[in-house]
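Peer 1: Test case, fold it:
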Amino acid sequence: MPALTLGAIGVVFGDIGTSPLYTLKEVFQPATGVPLDAVHVVGACSAIFWALMLIVSFKYVVLILRADNRGEGGALALTALAAHAVRAHPRRRRALLLLGLFGATLFYGDGVITPAISVLGAMEGLQVASPALQPWVVPVSLAVLAALFAAQRLGTAAVGVAFGPIITLWFLTLAATGVQQVAHEPAILAALNPLHALAFLQERGWQVFAAVGAIVLAITGAEALYADMGHFGRAPIRLAWTALVLPALALNYLGQGALLLRDPSALESPFFRLFAPQWVPAAIVLATLAAIIASQAVISGAYSMTKQAMQLGFLPRMALRNTSAREAGQIYIPAVNWALLAGVAAVVLGFGSSSALAGAYGIAVTVTMLVTTVLTYFVVRHGWGLPRAVALSATGFFLVVDTLLVAGCSVKFLDGGWFTFAVGLGLFTLMSTWARGRELLLQSIRSEGLPLEGFVQGLGASVSRRADRAAVYPVADPATVPHALLHNLKHNQVLHARNVVLTVVFHDVPWVEEARRAEVRALDHGFWRVALHFGFMQPPDVPRALALCEAQGLRLPPFETSYFLSRETVVPTPGAGMAGWRERLFAAMSRNAASVADFFRLPDNAVVELGTRIQI
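Peer 2: All right, here's what the predicted structure looks like:
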C-alpha cells in the first residue's frame, strides 16, 4: 500500500497538483468581473475549496471509483461498461458508445493544453525572479516541452521512480507555504464555510459563468483519478487524495487568499509571491519538475487511450513500441507523440501565456466530466441493477453541477475554448468514420465472400498437393473463405497440411484470462477455425496465443508456420454507406494503417501479404 500510494501521488495527481500555479490569479482577471477585496477573496477561496470537495472527493473518490471495469477505469473503460449494461437495447447502446467516444476524444484536447499551461505557468516564475527574463518565458517553455517529448521514446520507467518523491515534495511545499500565510492572516479560514461560496456565486448574477469558468481550473485533472485506477487500485488513490493531496491543495489556495488579503498587488503571481525572494529560483525548479510530471501523465494517458481505441475498433493500427520488458502498460506511439508535440508547440506560440491559455482550458475537461456522469447513471441503473430513484439520487446532483461547470466554461469558447472542442470534434470524426468504415468493409466481405464450411466440404480430395507446413490466415470474418487462401490456391495450386482461419476478437473488458484466450474448432480436410480473445488493455501477441492451441489438438510449430495476410485496398463507391468524403477519408486511413504483422507481433520471416480490392 505505501508503494502504490507513493506511485499514485506521482502519476495521478500531477495535473490537479499544478493548478495552484494559475487558478486563483484567473478568478480575479478583468474578464470575470470579480473585484479584488476581502469579501470576494474569501468567497473565491471558498468556491475553490468546495469545488474540490464536491467534484473530486464526493463524485470521483466516493462514487466514480466504484464503477470499475474489472479493475480498469477511464473514459473508454466506462463507455464499454455502460454499453454492456444496456446491451439488450441496441439503439441505446450505440448512442452511449458515440457519447463515450466523444468524451474520450476530448481527452486529447486536454493532452495538448495540460503540458502547455503547466510548463508556461512554471516558467512564468522567471519574470517574478527578474522582470528582464519575461521575453524568455515562451522560448524556455518550448525547449522544456521539446525535450520532454523527445525523451518519450526512451520510456518512463527510469523517470517514473522519481515521480512520487518529487510530487510528494511539491505537495508538502504547497502545504507549508499555505500554512505560513494562513498563520499571518487567519481570517481566510472563513472560506471553509460553504455559505461564503454560495454567496460568492449568487452575487455574480449572470457573470457567475465567467467566475465558474475560472474556478474550474482548480479541478482539471480530476479525471485522472479514475483513468489511472487500473495502475494503482482504488484504495491507494483514495488514501493519497485524503491524506496528502486535498489538504495540501486546500492549504495552498487558502494561503494565496491570505496573501491577497494582506497584499492585493501579489495578484500578478500569487503562487510565486508565497515564497521569499531568495527561494523563488528553487520554487521555479520544483514547479517545472511538477509541470513536467503532470505533462508526462497526460502524454502516457494519450498513448493508453490510443491503444484502447485501436483495439476497440475506433482507430486504425499504428506503430506501437513497448518501452519496458516488465510493464505492458508502458508504451510509446510515435505518431501520437509527435502530433501532441506539434499541437502543444502551436498553442504555446499562439497563446503565449498561462492566462491566455486558461481561456482554452476547462471546456474539454468539464464536458468529459458531464459525459462521465451520464455514463455512470446507466452503470448504476442497469449494470448494478439499482432502482431508478437510487441511480438518479447518486448522479443527479453531479449532473446539475457538471452542467453548471460546462456552462461556465462555454463563455470562454471564443477566447480559446473552441480549440480543444475542435480537436475533440476532429478526432471524433476520424474515430466514428473508421468504426463505420470497418462495419461496411465487413459487410462487403461477407456479401462477396464464399462460405467457409461449404468451401471446405466441397474441397474433398481435389487438391492433391499439400505443403507439409501450417498456414494461418488472419481474417475479420471467420465465416467466409480468406482472400489470401483463394489467391494461394489459384496461383500456386497448393494447400498446406494444416490451414488455420484465425480471428482475433477484442472484448469490451480490459483483460481476458489465458484460460479463455484460444477457442479451437476442427473442420474437415485439414482446416481449423481459431478465435483468439483479448481485452482492450492486452497486447495481441498472436504467436504466443497460438501456442495455447496445442492443448486443444492443434499443433503449430513456430518454424513450420506461415502467415498469409489479406491486405485490403478500399475502393469508395457511390450509394448507401457513408458520405463520399467519409469513404475517401476511410480509404486514406486504411492505406496508412500500420502493418497487421507488426500489430499482431508476427515473425517477419514467416509473413506473406496478398492484396485485394474491396468496394464499400
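Peer 1: from here on, contacts and neighbour counts on C-alpha atoms
Peer 2: Fine.
Peer 1: Can you get me the centre-to-centre distance for the stretch of helix or strand residue 534 belongs to and its chain?
Peer 2: Per DSSP states H and E, residue 534 falls inside strand 527-535. Offset of strand 527-535 from its chain centre (C-alpha atoms, centre = their mean, to the nearest Å): 29 Å.
Peer 1: Show the subsequent helix or strand relative to that strand.
Peer 2: As assigned by DSSP H and E, the chain's next helix or strand after strand 527-535 is helix 542-546.
Peer 1: Quick check: buried residues in the helix or strand immediately after that following helix in the chain?
Peer 2: Toward the C-terminus, helix 542-546 is succeeded by strand 561-571 as the next helix or strand (DSSP H and E). By neighbour count on 16 or more other C-alpha atoms under 10 Å, the buried set for strand 561-571 is 561, 562, 563, 564, 565, 566, 567, 568, 570.
Peer 1: What is the nearest of those residues to residue 343?
Peer 2: Nearest to residue 343 out of the buried residues of strand 561-571 is residue 570 (C-alpha to C-alpha; 30.0 Å).
Peer 1: Tell me which other helices or strands the strand holding residue 534 touches.
Peer 2: On a contact count with 3 or more C-alpha pairs under 8 Å, 6 or more residues apart in numbering; DSSP states H and E, strand 527-535 meets strand 495-507, strand 518-522, helix 542-546.
Peer 1: 6 Å instead, please
Peer 2: Counting contacts by 3 or more C-alpha pairs under 6 Å, 6 or more residues apart in numbering; DSSP states H and E, strand 527-535 packs against strand 495-507, strand 518-522.
Peer 1: Tell me which of these sits most buried.
Peer 2: Comparing the helices and strands packed on strand 527-535 by mean neighbour count (mean count of other C-alpha atoms under 10 Å), strand 495-507 ranks first with a mean of 20.
Peer 1: Run through who's touching that strand.
Peer 2: Outside strand 495-507, the residues that touch it by C-alpha atoms under 6 Å, 6 or more residues apart in numbering are 466-475, 526-535.
Peer 1: next up, for comparison:
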Amino acid sequence: MNITATGSAEVLTDDQPRDPGHGQGSLAKLMAGAIGIVFGDIGTSPIYAFRETFAGHHTLKPDALHIYGVLSLIFWSMLIIVALKYVTIIMRADNKGEGGSLALLALLNRSSDDTERRKWATGIVMLGVFATALFYGDSMITPAISVLSAVEGLTTVNPGLEPWVIPIAIFILVGLFAIQSRGTAKVGQLFGPIMLVYFTVLAVLGLIHIVKHPAVFLEMLNPLNAFEFYFAEPLPAFIAMGSVVLAVTGAEALYADMGHFGRRPIKFSWLYVVMPALLLNYMGQGAMLLAQTPAEALATVRNPFFFLAPDTLRLPLVILATMATIIASQAVISGAFSVTQQAIQLGFMPRLSIRFTSEHAAGQIYIPVINWALMVMVILLVVMFGSSSNLAAAYGIAVTGAMLIDGVLISVVLFSLWKWPAWKAIPLLFVFFTIDILYFSANLLKVPDGGWFPLLIGAIAFTLLTTWAKGRKLMIDRMSEASLPIEVFIKSAATSATRVPGTAVFMTTSMTGVPHALLHNLKHNKVLHERVMLLTVRIQDVPYVPATTRIETKEYGAGFFRVVIRYGFMEEIDVPAALAQIKDCGQQVKMMDTSFFLARQTLITAARPGMAVWREKLFAWMLRNAESAMEFFKLPTNRVVELGSQVEI
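Peer 2: Model prediction:
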C-alpha cells in the first residue's frame, strides 16, 4: 500500500532509495549534540520519577523493601526497554537514517512484498498513526511537567515561594514558545554543554550519597529485589510501576531523533554518559533516604532530587534543573514540528505553513499553528493540574501506549523484514511485551486522575489524521472517475485550440489523465500555452532524494510534457527551483514566462459510500483551512491561477 501524500491534490508518494546523509561529523561532536537534544526528556526524569513513586497519588513507605524494589525496577527497565529494545533493536530499523513511527511505517511499506503487506498493512498503519497521535499528548504534558517540577524546587530553597511557582513556570513556557519562530540554531549550541554539566552534576550528587550507603549499588543491580517487592505487596508494586515508568519516558525520542545524529552517537552517549549518570542519581536518592530516620525520609521523599544538594547549592541546582527542563521541552516541541512535517508529507495532515529557520539544517523548522496550539494546551495543563505531582497522574499513558505499539511494529520488522527465526524472536518479544503490557496496564489506573487527557488528545489527533488521509483518497478517486486520457485530449483539442506564448504548469496527482484545471482553462479561456507541463510532485517513503533522481520528464508531442518531481518526506518542497533545473523540455523554464494553474476543490457532502457524514464535514473543514498550495509549493504569487471545482465524496 502506498501512503498517499500531502495535504494537496498535487502530491503523491513513491518508493525510491536515497543516500543517507545523516550524522556527519566527529563522533565526539555528534555525541555532545545528542546529549544536548535527544536525552533531555529522559534526563530530567530524576527530578520527579522517584518522588512520584513514593509520594505521589499512591504513596509508598520509604523503607529498604520499597527503595530496593523500586531501584531494581528502574535499573532493569532502563536496561531492557531503553538499552536493549530501543538502542540495540529498534534503532536498527531505520528508514534511510530516519526513525520514528511514521518513518518506520514508510520502511515497512516499502520493504515488504505485496503478499506479506496484505497480511498486516491496514492494522499496522493504524497503529503507527495512533502512536503518532499519542505523541501530541506527550508533547503537551512533557513541557508542563518538566518545567513545573524544576520550578517547584524553589520551595526547597524557600517554602514561601510556593505561590510564585505557577506564574514563574508559565512565564518560562510562554518565553520558550515565543522564541520558536527565531529557530534554535544559536540556542542549540549551548544545549550540549549545559546538559553535559547537568548529567555530571547528577552523577556527582548521586555518588556523594552512595558512598554513605554503598550497599545500594549491588541492591539496585539485583533483580530479586523487584520480585521480592512484587511477592510481598503485589498491588502496591503494580501501582508503583505507573510511576516507575517515568524514569524511562523519552526512550522513544532516541529512535525518533536518530536522523539528526545517527545510531552510534546516540548509542554511545546512552551507554557511557547518560545511563550511568541517571542510575547514579537514582541510587543516590535511594541511599539518602535509607540513611535518614523514618521521619526525615518522609519529609525528604517529597522532593528527594533537590535535597541531594546541600542548602548552599540548592538554588544553583534549581536553576540548572530548570535549564535542563527547558532543553527537554525544546526537544519535544521540535519533535512535534518534525512529526507534523512527516505527517503532512505522507498525506495524514493538510498543508500547514512550515518555515525553515536554518539555511544549513533542514531539520530545523517552525510550524506556527502547532507552536501556538501547543503553548495554549501546555499553559492550560499547568493551570488545570496545578502541580507536577498532579500532572504525573496524566503522564505515562501516552508513553507506554507508544512503547507498546513500537513493540508491535518491531515484531513485524523481525519476522517480515529481517526474517528472524521464531526461536530467536519469540523469547525477546515475550520479554518486551510482558514489560510493556505491565507498564501500560499500571498506567491505565491513572485514567480517572488525569490519564484521560493524553488519551483524549490522542483520539482527537487520530481522528483528524485518518479523516484527512481517507478523505484525500476518496476525493482523488472521485476526480479520477471523470478523467480524460491525455493522448485523446492532445489529438482533439491541442491541434484546434489557439496557442499563446509562454509555459503553463498544471499541478496534478494523476499520471494518466488530463488535470481538471487544464480542462477548465480551455473551456473558459479557450487557449493553450505553447508549452504545457503536467506536473506531479511525489513524496517518497524515504527522508531525502538524491538530485540525480529528483526530476523525471516525458514528452507527448505538440508542446505537452509530463514532469515528475520527487522529494523525501523530510525535505523542503520548492517547485520553481526544481523546474529551473529541467533541461530536456525545450528552453529553460523562466518564472516571468510561466503561469501555474491550480485546481481548488469545494467538497459537497453527499450520502455516497465512503465516509460518515460527520467525517465528510470534518474533512471539508480541514480542506478549507489547509494552507494554499501556492505557498506550500513556493510558487510565485503573481504567476498563479486557481480554478475551482466541486466534488462529492
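Peer 1: Name only those of the contacts of strand 495-507 of structure 1 that count as buried.
Peer 2: 469-475, 527-535.
Peer 1: tell me which of those is nearest to residue 270 of structure 1?
Peer 2: residue 535 (46.7 Å).
Peer 1: most centrally placed residue in structure 1?
Peer 2: Centroid-nearest residue in structure 1: residue 305, 4.1 Å away (criterion: C-alpha atoms, centre = their mean).
Peer 1: Quick one: classify that residue as helix, strand or coil.
Peer 2: Put simply, residue 305 of structure 1 is helix when judged by DSSP: H, G, I helix; E, B strand; the rest coil.
Peer 1: Helices of the stretch 251-400 of structure 1, residue ranges please.
Peer 2: 280-311, 334-351, 354-358, 363-378, 388-410 (DSSP state H, counting those that start in this stretch).
Peer 1: which residues in structure 2 does the fourth one align to?
Peer 2: What it means is helix 363-378 of structure 1. Helix 363-378 of structure 1 corresponds to residues 397-412 of structure 2 when matched by TM-score structural alignment.
Peer 1: on average, how far is the matching stretch from the matching bit in structure 1?
Peer 2: Comparison of stretch 397-412 of structure 2 with structure 1 after fitting gives an average deviation of 0.7 Å (mean C-alpha distance after the TM-score superposition for structure 1).
Peer 1: Of all the residues in that stretch, which ones are buried?
Peer 2: For stretch 397-412 of structure 2, a neighbour-count test (16+ other C-alpha under 10 Å) marks 397-412 as buried.
Peer 1: what stretch of structure 2 does the strand holding residue 534 of structure 1 fall on?
Peer 2: Counting by TM-score structural alignment, strand 527-535 of structure 1 falls onto residues 560-568 of structure 2.
Peer 1: Over to stretch 118-135 of structure 1?
Peer 2: Using TM-score structural alignment, the residues of structure 2 aligned to stretch 118-135 of structure 1 are 146-163.
Peer 1: which parts of that stretch are buried?
Peer 2: In stretch 146-163 of structure 2, counting by 16+ other C-alpha under 10 Å, buried: 146, 147, 148, 149, 150, 151, 152, 153, 154, 155, 156, 157.
Peer 1: Could you grab the helix/strand/coil label for the second one?
Peer 2: The reference is to residue 147 of structure 2. Under the three-state scheme (three-state DSSP), residue 147 of structure 2 adopts helix.
Peer 1: Could you export the helices and strands packed on strand 527-535 of structure 1 as CSV, including distance to residue 426 of structure 1?
Peer 2: Below are those laid out as CSV (distance: least, C-alpha to C-alpha, whole Å):
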stretch, distance to residue 426 of structure 1
strand 495-507, 25
strand 518-522, 37
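Peer 1: Which one, of those, ends up nearest to residue 582 of structure 1?
Peer 2: Judged by C-alpha to C-alpha, the one of those that comes nearest to residue 582 of structure 1 is strand 495-507, at 24.7 Å.
Peer 1: I would like the range of structure 2 that aligns with the closest one, please.
Peer 2: Aligned using TM-score structural alignment, strand 495-507 of structure 1 spans residues 528-540 in structure 2.
Peer 1: Relative to structure 1, what is the average displacement of that stretch?
Peer 2: With mean C-alpha distance after the TM-score superposition for structure 1, stretch 528-540 of structure 2 averages 0.8 Å from its match.
Peer 1: again, but for stretch 461-473 of structure 2
Peer 2: Using mean C-alpha distance after the TM-score superposition for structure 1, the mean distance for stretch 461-473 of structure 2 is 0.3 Å.
Peer 1: Which residue numbers in structure 1 does that stretch align to?
Peer 2: With TM-score structural alignment as the criterion, stretch 461-473 of structure 2 aligns to 427-439.
Peer 1: same deal with stretch 227-247 of structure 2?
Peer 2: Under TM-score structural alignment, the match for stretch 227-247 of structure 2 in structure 1 covers residues 198-218.
Peer 1: Then stretch 61-81 of structure 2?
Peer 2: The alignment of stretch 61-81 of structure 2 onto structure 1 (TM-score structural alignment) spans residues 35-55.
Peer 1: Give the buried residues for that stretch.
Peer 2: 36, 38, 40-53, 55.
Peer 1: Ok, stretch 568-585 of structure 2 next?
Peer 2: Buried, per 16+ other C-alpha under 10 Å, within stretch 568-585 of structure 2: 568, 569, 570, 571, 572, 573, 575, 576, 579, 582, 585.
Peer 1: that older thread, closest to residue 67 of structure 1 out of the helices and strands packed on strand 527-535 of structure 1?
Peer 2: Proximity to residue 67 of structure 1, assessed across these by C-alpha to C-alpha, is greatest for strand 495-507 (17.8 Å).
Peer 1: ok, the buried residues of stretch 146-163 of structure 2 vs residue 438 of structure 2, which is closest?
Peer 2: Closest to residue 438 of structure 2, out of all of those and judged by C-alpha to C-alpha, is residue 146, at 24.5 Å.
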